[in-house]
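>>> Quick one: sequence plus predicted model below, questions after.
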Amino acid sequence: MKVVKFGGSSLANGEAFQNAINIITADSDRRVIVTSAPGKRFADDIKVTDLLITYANTVINDKDPHAIIEQIISRYQEIADYFALPAEKLAPLVERLQSLPDHPYPNNNYLMAAFKAHGERLNAQLMAIILRHLGYEARFVTPREAGITVTGTPNNASVIPETYAALSHFSFNDTELLIFPGFYGITLAGHIATFSRGGSDITGAILARGFNASVYENFTDVDAIYSANPNVVDHPQPIAKMTYREMRELSYAGFSVFHDEALIPAIQGNIPINVRNTNDPEKPGTLIVPDKDFQASDIVTGVVSGKHFAALYLHKYLLNKQAGFTLRILEILAKHDISYEHMPSGIDDITIILDRNSIDDQLVDVICNEIQEEINPDRLEWIDNYAITMVVGEGMRDRTGVIDDILMPLAQKNIAVPMINQGASRIAIMIGTYDKDADEAVRAIYHRFFVN
């Protein structure tokens, strides 16, 4: 059995739906289908999820939602019209969308989660209706029916282990297609809670593990995962095969093709992931596999840079002699619910790297003031224009001189490197640069390993 997930751009309109249906029906092993909400049909279009967020805010603010409801319905109506679907078959979707404000919600966060989740829910229901209309045996399955249970906050949920036991006992026949909405699960109290944005990837991986799939096929709008961002490097090399941990390292710094949290259920179930193009399904795409017995064909698999970082630099003489010094800093961060990304250090220095998107300027001043009072460093500096470049490859583990090969082209381009860090796995080297140099750093490193 294969689990197949389609992204929002792969289900944006009727033609995209038809492409997806052609893919589903071309392989009898494709039995479990996961849908995203309809994405953009053109550059300036609005995703259905964003329309649903507007709908939720309209209800929260006690405004008339009629116009936004009609706009959302029109997206599903367009798809239904493409398949000449009778109006009465779309009626249950319209009724459910209109009745969303009437449901009881513990608070507005739960309301928002429920509204957002309906982009996927309605699309899955519509996919099942269309497949049956075309003569296929298809069943729409909700997370509640399947037992996909979650904990956490309403808009950032996590699946619980009992889900996999429920899926292992889920009953279905040998010929039907099971159509699941992505992006959400059901809390223990019975409410809808969504995974983080892009969470349909997570649903697909949960189902792949729960049904012990032979492969999890993730269809999107690119031919493969590339060794560098095509917006930074012209025509980068596609990656034919990579490991889970390579994907995890690259996703962290900016590879956005595949949701990094979705790797976890797949890793736990040892399920290979195949990222493929809905518009060109004959291409093999990129296969993501366990690292056991993996034979790397290249030294470096990918190079990516993230510009959404900042750094807090502290210098204090004899820092290494002061017990609990780092703990006191971390306690200040924890008090303000700030997690740090990395903490390279020397005998008198610590650099704390943070996600700039998770901290505003006011909070920066607060934590800097508290660190100054608590630690009294000789120097305290906030670096706002930080970038991290990840150089990743299983082939780096047993190769000497890789760091020289990375740093030399940066030196030739006069790119400053305020931080370098290599993890114990030896498959990733992290380079800290300033954000103005980040793209040039990626191009220089890519050229060294892939062009030369």
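Good, I have the coordinates. Numbers count the residues shown, from 1 in each chain.
>>> C-alpha from now on. contacts and neighbour counts both.
Noted.
>>> For the stretch 1-150 of the chain, just list every one of the strands.
2-6, 30-35, 138-140, 149-153 (DSSP state E, counting those that start in this stretch).
>>> do you know which of the ones you listed lies nearest T203?
strand 30-35 (7.4 Å; C-alpha to C-alpha).
>>> packing partners for the closest one?
Helices and strands touching strand 30-35, as assessed by 3 or more C-alpha pairs under 8 Å, 6 or more residues apart in numbering; DSSP states H and E, comprise strand 2-6, helix 14-26, helix 108-133, strand 177-181, helix 200-210.
>>> tilt between it and strand 2-6?
20 degrees (axes from the mean of the first three to the mean of the last three C-alpha atoms, to 10 degrees).
>>> Identify the residues contacting strand 30-35?
1-8, 11, 24, 120, 123-124, 176-182, 200, 203-204 (C-alpha atoms under 8 Å, 6 or more residues apart in numbering).
>>> Could you check the angle that strand makes with helix 108-133?
Using the same axes, to 10 degrees: strand 30-35 against helix 108-133 is 140 degrees.
>>> before we move on, back to that, whichever of the contacts of strand 30-35 count as buried, I'd like them selected in PyMOL; how would that read?
Selecting only the buried entries of the contacts of strand 30-35 in PyMOL, with 16 or more other C-alpha atoms under 10 Å as the criterion:
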select buried, resi 2+3+4+5+6+7+8+11+24+120+123+124+177+178+179+180+181+182+200+203+204
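>>> alright, now check it against this:
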Amino acid sequence: MKIVVKFGGSSLASAEQFKKVGKIIKKDEARKYVIPSAPGKRTPDDTKVTDLLYSCYGQAILEEDECEENFESLLAAIKKRYEEIISGLGLTLSLDDEFRTIRENFSKKIGRDYAASRGEYLNGIIMAAYLGYEFIDAAEVILFDAAGNFDAEKTDKLLSKRLAKTERAVIPGFYGSMPGGKIKTFSRGGSDITGSIVSKAVHADLYENWTDVSGFLIADPRIVRKPKSIDVITYRELRELSYMGATVLHEDAIFPVRKEGIPINIRNTNSPEDKGTLIVEGTCRKPRFVITGIAGKKDFASITVEKAMMNSEVGFCKKVLEVFDGNDISIEHMPSGIDTMTIFVHQDEFEEKEQKVIAGIHRAVEPDFLELESDLALIAVVGRGMRATRGTSGRIFSALAHANVNVKMIDQGSSELNIIIGVRNHDFETAVNAIYDIFVNTMI
């Protein structure tokens, strides 16, 4: 049995949190490979070490006396954070050499990715010393190509070979290296991806992702009061929810383990007895509710293109989409009818180029009518239980009508796994609560 465990920044923010993590790891002999994040916030008004590193590097690359003082102050604050953790754990570890190297590399303006990665790197050294595990620098085993894209195939071969000789190891999350050794990071939250990559490389039986919440919730607790948790969710459901704003797990962390059929378990470091949420390829378990989750985003604009006999005009949709592509505008959603198609885009991306897009569409397809709307929100209602349940869309319409929410758009994917609803920004929270209430509260 092999379990890979990843711990988020809040789980490793202090010596006290480190001790909780140590107990969790030692409780199960199968927890052989550990992926730590950089120390997070100790209190709500605290600063994450990664953010301190970004600020510190920002001061280092400026050549003013005041910036030199700020750099020294920030570097000292970062070093103090780690020394407090080391002292609290009773370790005789010194990071003086590492901080000398960091100072030299910052002065050489080696790059923001290098600066940000040092949070995980240093925490990995401490974690390895605390557990008595081997430390493996992620720069040696997580590879990116010359263009900065993650090289999955080379990484898997190298990492598999390295870990086959290592029974227990700590591999820092979030970063790797490009040809020549330059440090490259994933996007924020990328330690989740590292954990997934390591899980695939060692053919893990389970990937545990420990954070400060007991798994996924059906809805955002900032919108819905005390939403229920999700026991089991499929990769496909998670992908839909992550894309629409659910942020417990980095959405790209799904892909490496999905190929191997390795389940992910989202757990709570502060409540280790909670089972959390299990993320799987597929399951025969019936969900507690018809829906698995609700997620959404605000601030979209829609462009509706109408033309008689549009469906018989070969290449019509392609021509319209090429206008957006030519203006570097990404498309979020695209419902269509017989003579109409509507494109949803991020409003802030679209506003400054809207007249170019309008002119481009007129030239490309000569529409009969073109309409713009702004300040829209998209809500995804996701659930494998919807396939076997009649009238799901009708219940959504009923719930929103009862809450006096005007539906601008509703679209169900052919997989019957999700339904996308468009509403006004100001109706977003009301709509999410109404949908949650009809599918969860009325079923309890």
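Sure thing, it's come through. The structure presented is a predicted model; accordingly, all values stated were derived computationally and were not measured.
>>> so what number do they get for TM-score?
Aligned and superposed, the two chains score 0.92 in TM-score terms (TM-score structural alignment, normalised by the length of the second structure); 436 aligned residues with a C-alpha RMSD of 2.1 Å.
>>> could you say which helix or strand contains the counterpart of V423 of the second structure in the first structure?
The alignment partner of V423 of the second structure in the first structure, by TM-score structural alignment, is T433. Taking DSSP states H and E as the criterion, T433 of the first structure maps to strand 428-434.
>>> What residues sit buried inside stretch 62-70 of the second structure?
67-68, 70.
>>> again, but for stretch 101-110 of the second structure
Quick answer for stretch 101-110 of the second structure (16+ other C-alpha under 10 Å): 102-103, 105-106, 110.
>>> how about the residues you listed in TSV, adding distance to G58 of the second structure?
What follows is those, written out as TSV (distance: C-alpha to C-alpha, whole Å):
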residue	distance to G58 of the second structure
I102	14
R103	13
N105	13
F106	9
I110	12
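>>> Of the strands of the stretch 1-150 of the first structure, which is nearest A240 of the first structure?
So among those, strand 2-6 is nearest, using C-alpha to C-alpha, at 18.9 Å.
>>> and the closest one, what other elements does it pack with?
Using 3+ C-alpha pairs under 8 Å, 6+ apart: strand 2-6 of the first structure touches strand 30-35, helix 200-210, strand 215-220.
>>> between these, which gets nearest to T286 of the first structure?
strand 215-220 (9.8 Å).
>>> Find me the equivalent region of the helix or strand following the closest one in the second structure.
Next in sequence after strand 215-220 of the first structure, counting helices and strands by DSSP H and E, comes strand 241-243. Mapped onto the second structure using TM-score structural alignment, strand 241-243 of the first structure spans residues 232-234.
>>> in the matching stretch, what's buried?
Neighbour count says stretch 232-234 of the second structure has 232-234 buried, by 16+ other C-alpha under 10 Å.
>>> for stretch 247-258 of the first structure, same thing?
Quick answer for stretch 247-258 of the first structure (16+ other C-alpha under 10 Å): 247-255, 257-258.
>>> got a list of contacts for it?
For stretch 247-258 of the first structure, the external contacting residues (C-alpha under 8 Å, 6+ apart) are 201, 220, 225, 229, 259-260, 263, 275, 288, 302-306, 388-390, 392, 428.
>>> Stretch 419-435 of the first structure too?
Here stretch 419-435 of the first structure has contacts from 246, 249, 307, 344, 385-397, 403, 415-418, using C-alpha under 8 Å, 6+ apart.
>>> Buried by neighbour count, from those residues: which ones?
246, 249, 307, 386-396, 415, 417.
>>> quick one: what's aligned to E322 of the second structure in the first structure?
Per TM-score structural alignment, E322 of the second structure is aligned with E331.
>>> give the contact list for that match.
Counted by C-alpha under 8 Å, 6+ apart, E331 of the first structure has zero contacts.
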